[in-house]
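Participant: Structural data only, the sequence is not supplied:
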């Protein structure tokens, strides 16, 4: 059975929204961790917000290695408001239950299914018991109020096990967790 992995940039106060606005550095170790994650993935789950932002940028950014990868990789978009995802090649809109779709995708042959950005989708997958691994690249910064955190203040108790932790040259911490089951 295929696994679903997510990787997110996070601040010390658990902000995951718009890391380009608060993340002080992107270091070599973060790049290597992202490369390892992408090397295992052959499908990507995206939420509506991430899809909309990325579909406006990555298809035209052809000189970037990530652009080449993301543009050619099958993308599955979870959205109850989008009518179409045709503007970005290799994109499919998930119709019906996201849980049923992800469960079916996990049963198919292939590599890891990644979740790119999309913190709301990551939260949903955790709640549904469908996320197998979560990597947080925690920057040594407090991003402050008015931004979305990974989990809401009223989130249910969910236990995770630490799989690996690596400090980086910029002072960040790359921490990988699996839900305790």
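Facilitator: Looks like it came in fine. Note that the structure is a prediction, hence the values are computed from the model and not measured. Residues are numbered from 1 along each chain as shown.

Participant: Only C-alpha atoms from now on, for both contacts and neighbour counts.
Facilitator: OK.

Participant: In stretch 22-29, which residues are buried?
Facilitator: In terms of neighbour count (16 or more other Cα atoms under 10 Å), stretch 22-29 has its buried residues at 22-23, 26, 29.

Participant: hang on, I meant stretch 150-161
Facilitator: residue 150.

Participant: starting at the chain centroid, how far to it?
Facilitator: 17 Å (Cα atoms, centre = their mean, to the nearest Å).

Participant: That one spans what distance, first to last residue?
Facilitator: 17 Å (Cα to Cα, to the nearest Å).

Participant: so where's the longest helix in the protein?
Facilitator: As assigned by DSSP state H, the longest helix anywhere in the chain is helix 28-40.

Participant: neighbouring contacts of that helix?
Facilitator: 7, 111-112, 114, 137, 168-169, 174 (Cα atoms under 8 Å, 6 or more residues apart in numbering).

Participant: One more: stretch 173-181?
Facilitator: Contacts of stretch 173-181 (Cα under 8 Å, 6+ apart): 30, 131-139, 158-168.

Participant: what about versus this one:
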């Protein structure tokens, strides 16, 4: 049975929107894109890789998938680009249609939570989610997330899309299973669900 592993860059006030570059995600007039790049640290890749496992697939919502598919296939060869191009990609969307342009991509049709629950029963590898906030909130609501790895940056933005919205999932407890601090002050905390 597959496990859903959510890996997110967050600010101290919970914003997850557009960590990579300034124009990554301008939805809702967001003006603070690229906030995570100055705190990159080799420790981040090591810790994230350890939580992903050696066999994994990418699970993404439409917006993240489209941004990744537009960006990563055009980058210079490097281990991360090669891994993303090679890995199986599952995309939860009610608006995309097949065939999907990025190699090794499969569309999950219909209700995202039901499709992911079915997929977890069918695969053995970890299903790793980067970004995809709308999808992650749905998966949390349906108790389908097995692990969250949160990279918490020492920064507040005051606005932006948050991982845990005001109308987020029901009350739930999470158990801290691992914690690392990078030289740039980012706390990487791994959590498993601990029930209500």
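Facilitator: Now that the structure is in, tell me what you want to look at. What you see is a predicted model, and the numbers here were worked out from it, not measured in a lab.

Participant: ranges for the strands of structure 2?
Facilitator: Here structure 2 has its strands, by DSSP state E, at 4-11, 56-61, 89-92, 105-108, 126-130, 147-153, 174-181, 187-193.

Participant: Can you give me the stretch of structure 1 that the last one aligns onto?
Facilitator: Think strand 187-193 of structure 2. On the basis of TM-score structural alignment, strand 187-193 of structure 2 is assigned to residues 173-179 in structure 1.

Participant: quick revisit: the longest helix of structure 1 vs structure 2 - mean distance after superposition?
Facilitator: In the superposition with structure 2, the average deviation recorded for helix 28-40 of structure 1 is 2.2 Å (mean Cα distance after the TM-score superposition for structure 1).

Participant: how much distance is there from that helix to the middle of the chain?
Facilitator: Taking mean C-alpha positions (Cα atoms, centre = their mean), helix 28-40 of structure 1 and its chain are 13 Å apart.

Participant: Report the buried residues of that helix.
Facilitator: Neighbour-count burial for helix 28-40 of structure 1 [16+ other Cα under 10 Å]: 29-30, 37-38.

Participant: do the same with stretch 145-155 of structure 2
Facilitator: Going by neighbour count (16+ other Cα under 10 Å), the buried part of stretch 145-155 of structure 2 is 145-153, 155.

Participant: same deal with stretch 52-59 of structure 1?
Facilitator: 52, 54-55, 58-59.

Participant: residue range for that stretch in structure 2?
Facilitator: Under TM-score structural alignment, the match for stretch 52-59 of structure 1 is residues 66-73.

Participant: Give me the contact list for that stretch.
Facilitator: So stretch 66-73 of structure 2 is contacted by 24, 81, 84-85, 101-102 (Cα under 8 Å, 6+ apart).

Participant: again, but for stretch 107-117 of structure 2
Facilitator: 90-94, 96-98, 100, 135, 138-139, 142, 144.

Participant: Start and end of it, how far apart?
Facilitator: First-to-last residue span, stretch 107-117 of structure 2, Cα to Cα: 14 Å.

Participant: What span of structure 1 is that stretch aligned with?
Facilitator: So stretch 107-117 of structure 2 is aligned with residues 93-103, judged by TM-score structural alignment.

Participant: Pull up the gap between residue 83 of structure 2 and residue 131 of structure 2, please.
Facilitator: 17 Å.

Participant: Who has more neighbours out of those two?
Facilitator: residue 131 (23 against 12; other Cα atoms under 10 Å).

Participant: So what does that one match up with in structure 1?
Facilitator: Using TM-score structural alignment, residue 131 of structure 2 lines up with residue 117 in structure 1.

Participant: Nearest spatial neighbour of residue 91 of structure 1, chain-adjacent residues omitted?
Facilitator: Counting by Cα to Cα, 6 or more residues apart in numbering, residue 91 of structure 1 lies nearest to residue 75, which is 4.6 Å off, once chain neighbours are set aside.

Participant: residue contacts, that neighbour?
Facilitator: By Cα under 8 Å, 6+ apart, residue 75 of structure 1 lies in contact with 43-46, 90-92.

Participant: which residues sit in contact with the counterpart of residue 155 of structure 2 in structure 1?
Facilitator: By TM-score structural alignment, residue 155 of structure 2 lines up with residue 141 in structure 1. Counting by Cα under 8 Å, 6+ apart, residue 141 of structure 1 makes contact with 11-13, 22-24.
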